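1. Compute the structure for the input listed below.
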Amino acid sequence: MSNPMKPGERCDFSAIVDRPPLKLPGNARIVFWTIVNYEVWDIGKPMARQLLPAPTGAPLMPDVVHWGWHEYGMRVGCWRFFELYEKLGIKPTLSANARICEDYPRVAEQAKKAGWEFMGHAYEQGPIHKEENQPAMIKRSMDVIEKFTGKRPVGWLGPGLTQTLDTPEHLAEAGVKYIGDWAYDDEPTVIRTQKGPLVTLPYTIELNDIPMMIIQHHESDYLLKRMIDQFDRLYAESEKRAKFCALAIHPYISGQPHRIKYLEQIYDYVNKHEGVLHWNGEQIYDWYKGLAADKIKAAS
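-> Purely as a prediction, here's the structure:
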C-alpha cells in the first residue's frame, strides 16, 4: 500500500482528563478483560519464545525443547484454564491462532463449547512482518475461525502485537471491528483506516505473563502482586470514570503447576470488589460502539 498512515495520523491526540467520563451499565465501575492465548508453534520454524538459551549461544533448529514447552500448554495447561473459568462462570476472550482449529481441534472445540469469544491472532504464531502476503493470511485466519465456530471474529490481536503501518487497512478489509494491538490508553478509542474505522481496546503489555515471567524472570507470585497493584489503582479511579483492567495469559506459562494458584488468587481478589464486570472483547466493543457512534461515523 502506497503512503500508509503513521499511527499518529490515524487518531487525534486526546488527554484522558479532557474527555467526558465513560459510564458502565448499572453501578458497574470496572471491566476486567481476560485474554487467553492459544497458539500453534510450527516445529519447522524458530519457536516464538525461548526459556532456555541455546547451548552454543546460537539458535538451533529444530527447537524441540521449546516446541515441547508450548505443547505442554495445549496438552495440560489449557485444561487448568478451562476448569478455572468454568468454575468462575467467566467466558474470556480467546486470542486464537486459526491453526488451533486444525491442529488442536480438541482444545478449540472445548473453547467453543464453553462459549469463549474467538479473537483473530494470525494463522500461526510468528511476526506479521515476515508474512509474504499479509492480507491473505488475515483473511485465511478469519475464514478458518469462522468456519470452525460459525461466527466471524470481531477482534484481532497481532502475534506478539506485531503489525506494519498498513495492517489496520488489511484488518478492516477482512471484517475486523476492534484490535488489541494499540495498548496506548485506558479507554477504547477509534482510529482511522482507508477501509473504515477500527476500535482499539485497552489491552495490556505489562500485565502479560510473557514479559513478566519469561523475559523479566519474576517469581511465580509476581503476576498476582502486579495485578493487585494495577487493579487497586484502576478501581480507585473508577469511582469517577469507567476503567478497564486487562490480563493476558498463556497456558504454557500461567498454566504451569507452580503458577496456576496465583492466577486463581487474582480472581479471588478482584471478585471481592463491587461493580466488576467480566466482559470479553466483543462485549466491550458492543458497549463502546453504542456510546461512540459519532466518533466511529466520523472515522468512516
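2. For the rest of this, base every contact and every neighbour count on C-alpha atoms.
-> Fine.
3. Which parts of the stretch 201-300 of the chain are helices?
-> With DSSP state H, counting those that start in this stretch as the criterion, the stretch 201-300 of the chain has helices at 209, 222-237, 260-270, 281-291, 293-298.
4. closest one to Arg75 among these?
-> Ranking the helices of the stretch 201-300 of the chain by proximity to Arg75 (CA to CA) places helix 260-270 first, at 15.2 Å.
5. Could you check that closest one and say which residues are buried?
-> Counting neighbours by 16 or more other CA atoms under 10 Å, one finds that the buried residues in helix 260-270 are Ile260, Tyr262, Leu263, Ile266, Tyr267, Val270.
6. next one: stretch 11-27
-> In stretch 11-27, counting by 16+ other CA under 10 Å, buried: Lys23, Leu24.
7. How far does it stretch from one end to the other?
-> Between the opening and closing residues of stretch 11-27 we find a distance of 30 Å, counting by CA to CA, to the nearest Å.
8. To compare against the first, here's the next sequence to fold:
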Amino acid sequence: MPHERFDYSPITARRPWRLPKGARIAVWTIVNVEEWDIETPTARQYLTAPQGVTTVPDVPNWAWHDYGMRVGFWRMLEALGKRKIRATTSINANVVRSYEPVARAMLDAGWEFMGHGVTQGAMHLLADQRAAVREAIKLLRDFTGKPPQGWLGPGLTETWETLDILAEEGIAYVSDWVNDDQPYEIRTTAGTLVSVPYTLELNDIPTMVIQHHESSYWQERVRDQFDRLYLEGARNPRVMAIAVHPYIHGVPHRIKYFEAAYDYIRKHRGVWLTTGEEIYEWYKRTAQSSEPPPRRVAGGARARTAATPTRSRVTRD
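-> Below you'll find the predicted structure:
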C-alpha cells in the first residue's frame, strides 16, 4: 500500500458527507474521447490479427475506433442532451485538432474537459512525461479557455512520479485510483490532489470488450450498482461513475441500453447528475476528513521516500 500517498480509511468509520440538496448519490458520466495513431499498433484490438501477426496500418481496429468518432459519438451526445446530462469528457488533447467538430460539440454542450494525455498511449512509456502533461494542458486550455482540473491517465496508467508531476502542473483531481466510493486526498510533492471515484465495473471496455458480456448486461450492471449505492447513500452519500467510449456504446445495438440506464437513474429522487470537476469542488468546500492533516511527500514518489458555479442538477422526481 502506498502509505506515502494516502492512509487507509474504512468507509464505515467516516463522518457523513453531505451532497447538494441532500442528495444520496452523485452520478458522473465520463465519455472517453481518444485519438489512435494509425501509424502505430492499435491501442486496443477488436479483431485479432490474421495468423497472429500485428499489422501497421491495422485498418479494421483503427476504423472500429474511428466509427465512434464519425458516428457513435453523435448518438451519445444526442442521448445525453435529451436527458439534460452534462458529461465529463476524458479527452486525448490532440482531439481538439484532429477531430475538432467533436471537441466543439462537447464544448458547446457545456461538458467538462478532463486531461487524458495527448494521444492514446500509456504514461509509463512516454520519453518525457512532464512534457506530455504540459502539452495536454496547453491544448485543452487554448481550446476551452481554461486549464483542465482533472486527469485520467490513458488506460489509468501512472509511474511513481505521475501524481507529483500532475500536481506541480496544476491538476487538482485524478481518477486513476478506483479504490473508493467517495473522494479522498492524495499527497504529492506539491500538496494534495483529490481522488474522484472512477470505475472499472461500469466501464464498457472491461464489460463489453474484455469480458464479452451481452449488450443488455451493461445496463443491468448499472442498475444493480446504482441500487446499492443509492441505498448506502441514505446514510453516507456515494459517488458513482459511468465510463463509456463512443466506439462501444455509440453503436446501433447498444445505444438503447445506454439510454435506458439513464432513464432508470433519473426516476429516482436525490440523485446529483454532475461532473468530476463539480464533485471535486464540492468535496473541497464541504468535506470534513477524518484523516490526519495532509502532508507533502518528501523528495518525490515511492523510490524517494524511505470554484465554478454548479451547473448540474439534483433530481427531485
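9. quick one on the thing from earlier: and the helices of the stretch 201-300 of the first structure, which is most packed in?
-> Per-stretch averages of neighbours, counted by mean count of other CA atoms under 10 Å, single out helix 209 among the helices of the stretch 201-300 of the first structure, with a mean of 24.
10. Now that helix on the second structure. Mean distance?
-> After superposition onto the second structure, the mean distance of helix 209 of the first structure to its aligned counterpart is 0.3 Å, using mean CA distance after the TM-score superposition for the first structure.
11. can you give me the strands for the second structure?
-> Using DSSP state E, the strands of the second structure run over residues 25-33, 88-91, 112-115, 150-151, 173-174, 184-188, 191-195, 238-244, 271-274, 313-315.
12. mind putting the ones you listed in CSV, mean neighbour count and distance to His3 of the second structure included?
-> Shown next, in CSV, are the strands of the second structure (neighbours: other CA atoms under 10 Å; distance: least, CA to CA, whole Å):
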stretch, mean neighbour count, distance to His3 of the second structure
strand 25-33, 24, 27
strand 88-91, 26, 28
strand 112-115, 28, 26
strand 150-151, 26, 21
strand 173-174, 28, 17
strand 184-188, 23, 9
strand 191-195, 21, 14
strand 238-244, 23, 23
strand 271-274, 24, 30
strand 313-315, 18, 36
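13. Adding distance to Arg14 of the second structure, write the ones you listed out as JSON lines.
-> Output for these, formatted as JSON lines (distance: least, CA to CA, whole Å):
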{"stretch": "strand 25-33", "distance to Arg14 of the second structure": "16"}
{"stretch": "strand 88-91", "distance to Arg14 of the second structure": "28"}
{"stretch": "strand 112-115", "distance to Arg14 of the second structure": "28"}
{"stretch": "strand 150-151", "distance to Arg14 of the second structure": "25"}
{"stretch": "strand 173-174", "distance to Arg14 of the second structure": "21"}
{"stretch": "strand 184-188", "distance to Arg14 of the second structure": "11"}
{"stretch": "strand 191-195", "distance to Arg14 of the second structure": "16"}
{"stretch": "strand 238-244", "distance to Arg14 of the second structure": "12"}
{"stretch": "strand 271-274", "distance to Arg14 of the second structure": "21"}
{"stretch": "strand 313-315", "distance to Arg14 of the second structure": "24"}
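14. Alright, I will stop here.
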